[in-house]
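Trainee: sequence and predicted structure, then a few things I'm wondering about:
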Amino acid sequence: MDISIVLNLHDEAEYVSKTLESLEQAMVYAVKRGVQIELIVVIDNEKDDIGTIVEQFNFSVPSKIIKVKNCSLGPSRNDGISLARGEFVAVADGDDLVSANYFYDSFVFIKKLEKNKDRVIVFPEYVMHFDRFCFITKFVDSDQFSAEDFAYFNPYP
């Protein structure tokens, strides 16, 4: 298994169908290019119809659905990661949308860096936020700020 995707859900029933479609498109893209993927869906403190929506979705990759009552993203994400069989773990939330090439390109990028024994975290360059206000954040490389900067601001909002 190359990549385990851990999808954490709480009360995003309004968004989860679009998220599942987005992840499915990206998983299919990667699998067609030889990447082995599994999906682990962690439903924390289930509300609304979110469990039904997920259970009725036709995933194209091996998938597990677990239900927990942590009421907290960190422990719930860790529950999913503990089940991961992939060499690499990708995380997603119930309101995330990803590009079709996201998992595949991230995997290829990591494999190139792995040859140099580099340790990396891969994340998108741009993130669009949907809330009361919609906006786009561009993330910068970590060499553009110091560890001390974290004491004053979060460069990764």
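Mentor: Alright, I've got the coordinates.
Trainee: okay, CA-based contacts and neighbour counts for the rest of this
Mentor: Fine.
Trainee: tell me what the longest helix along the chain is packed against?
Mentor: In the chain, taking DSSP state H as the definition, the longest helix is helix 16-32. Judged by 3 or more CA pairs under 8 Å, 6 or more residues apart in numbering; DSSP states H and E, the packing partners of helix 16-32 are strand 37-44, helix 50-56, helix 102-114.
Trainee: try 10 Å this time
Mentor: Under the contact criterion of 3 or more CA pairs under 10 Å, 6 or more residues apart in numbering; DSSP states H and E, helix 16-32 touches strand 3-9, strand 37-44, helix 50-56, strand 88-93, helix 102-114.
Trainee: list the buried residues for it?
Mentor: Applying a neighbour-count criterion of 16 or more other CA atoms under 10 Å, one finds 16-17, 19-30 buried in helix 16-32.
Trainee: alright, now check it against this:
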Amino acid sequence: MLSVVMPVYNGEKHLQEAVDSVLQQTFSEFELIIIDDGSTDGSAKIIQQLSDSRIRVLRNGSNKGISYTRNRGLEEARGEFLAWMDCDDLISPDRFEKQLAYLKRHPLVGICGSWLTRFDENKSEVSKSPTDHAAIKALLLFKPALWNATAMYRLDRIKKAGLSFDTRLTVAEDYDFYWEACRKFPVANIPESLYFYRDSDSSIMKSFEGAEEKSFAIHKIIYTKSLHELGIAPTEAQLKIHRRIGSTQLFSTYSSYLEAVDWLIYLQKRNEIERVYEPNALSEILGIIFYFISKKSSRVGLPVYINYIKESKRFAPVDLYQRIKLLIRCLIKYRRF
């Protein structure tokens, strides 16, 4: 019924834990496809010693990259459903059981993800994302809204839609994939953390921290598609504003903050014409993003808070507690996100 695909590249440190986390699931009728993407550490030796009959091992021979490896997983999977698993993470023992049950209750949903818990040696934190299709689609205008590691697919929907991972993208390949998927069929997230993401130095995203130009070059491929749908032929400057809004970059001046706010207002107006996004869902997401960029601008001080109160009526507002938090941040000119 289920194929679980685990790409592996130099993951020896936590690989055994990740495999055990899959093999100990309450739902047991699955195949675990481990794809070694040309590892040069001890990963191959660990994989060779695995003895469970549900495990199928594939090797790329040389390092082909994550998009190539994910596409190979899509081709090799034999199950009705497919779930991803990263080689240094952990999952709740009932993850597969709960996601399969959700997909059976919601036959129109083609992809089901969940919330996830980010953890390291010192702390853990639950990362939440929208649960319904309209809000997920709207958030994808700015940033990922369905984490690939948590995703479970109806494989026939993926193949019928002709979906695959763009091999041009060395990061954010999953962001692009779900952007495309949202336009083919409904997707959803279960409002519960079923996945434990290890925030380690070996993660792909970590390798792109501090390399903003490389990351921007990749993300603007996705942003350009989104903006074209809204009837916008973006300039390089507009793409950089859009990237800054969706990233963790801080705003250091009031003018750059206002530029970002004006861009959100413009996107809302374009959607009133093009109707790409359900209006209430976009208003909700724009409200979240507006608060997000106001937090990132708190070092500017009280003018940011005053502008937030003035303009928040345009979008779905956040609650009183969040507004008070923003006020305090702006009063003390907080310089971190």
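Mentor: Sure thing, it's come through. Just so you know, these numbers come straight off a predicted model, no measurement behind them.
Trainee: that older thread, Serialize the helices and strands packed on helix 16-32 of structure 1 to CSV and add fields for mean neighbour count.
Mentor: Below are these laid out as CSV (neighbours: other CA atoms under 10 Å):
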stretch, mean neighbour count
strand 3-9, 25
strand 37-44, 24
helix 50-56, 14
strand 88-93, 17
helix 102-114, 15
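Trainee: and the ones you listed as TSV, adding distance to residue 157 of structure 1?
Mentor: Shown next, in TSV, are those (distance: least, CA to CA, whole Å):
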stretch	distance to residue 157 of structure 1
strand 3-9	19
strand 37-44	23
helix 50-56	27
strand 88-93	15
helix 102-114	20
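Trainee: between the ones you listed, which one is nearest to residue 132 of structure 1?
Mentor: Closest to residue 132 of structure 1 of those is strand 88-93 (CA to CA; 17.9 Å).
Trainee: distance from that closest one to the middle of the chain?
Mentor: Relative to its chain's centre, strand 88-93 of structure 1 lies at 3 Å (CA atoms, centre = their mean, to the nearest Å).
Trainee: also stretch 3-12 of structure 1?
Mentor: On the basis of CA atoms, centre = their mean, stretch 3-12 of structure 1 sits 7 Å off its chain's mean C-alpha point.
Trainee: which bit of structure 2 covers that stretch?
Mentor: On the basis of TM-score structural alignment, stretch 3-12 of structure 1 is assigned to residues 2-11 in structure 2.
Trainee: just to revisit the earlier point, can I get the buried residues of helix 16-32 of structure 1 in a markdown table with distance to residue 61 of structure 1?
Mentor: Below are these laid out as a markdown table (distance: CA to CA, whole Å):
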| residue | distance to residue 61 of structure 1 |
| --- | --- |
| 16 | 18 |
| 17 | 17 |
| 19 | 15 |
| 20 | 12 |
| 21 | 13 |
| 22 | 14 |
| 23 | 11 |
| 24 | 8 |
| 25 | 11 |
| 26 | 11 |
| 27 | 8 |
| 28 | 8 |
| 29 | 11 |
| 30 | 11 |
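Trainee: looking at those residues, spot the one nearest residue 109 of structure 1.
Mentor: Nearest to residue 109 of structure 1 among the buried residues of helix 16-32 of structure 1: residue 30, at 13.0 Å, using CA to CA.
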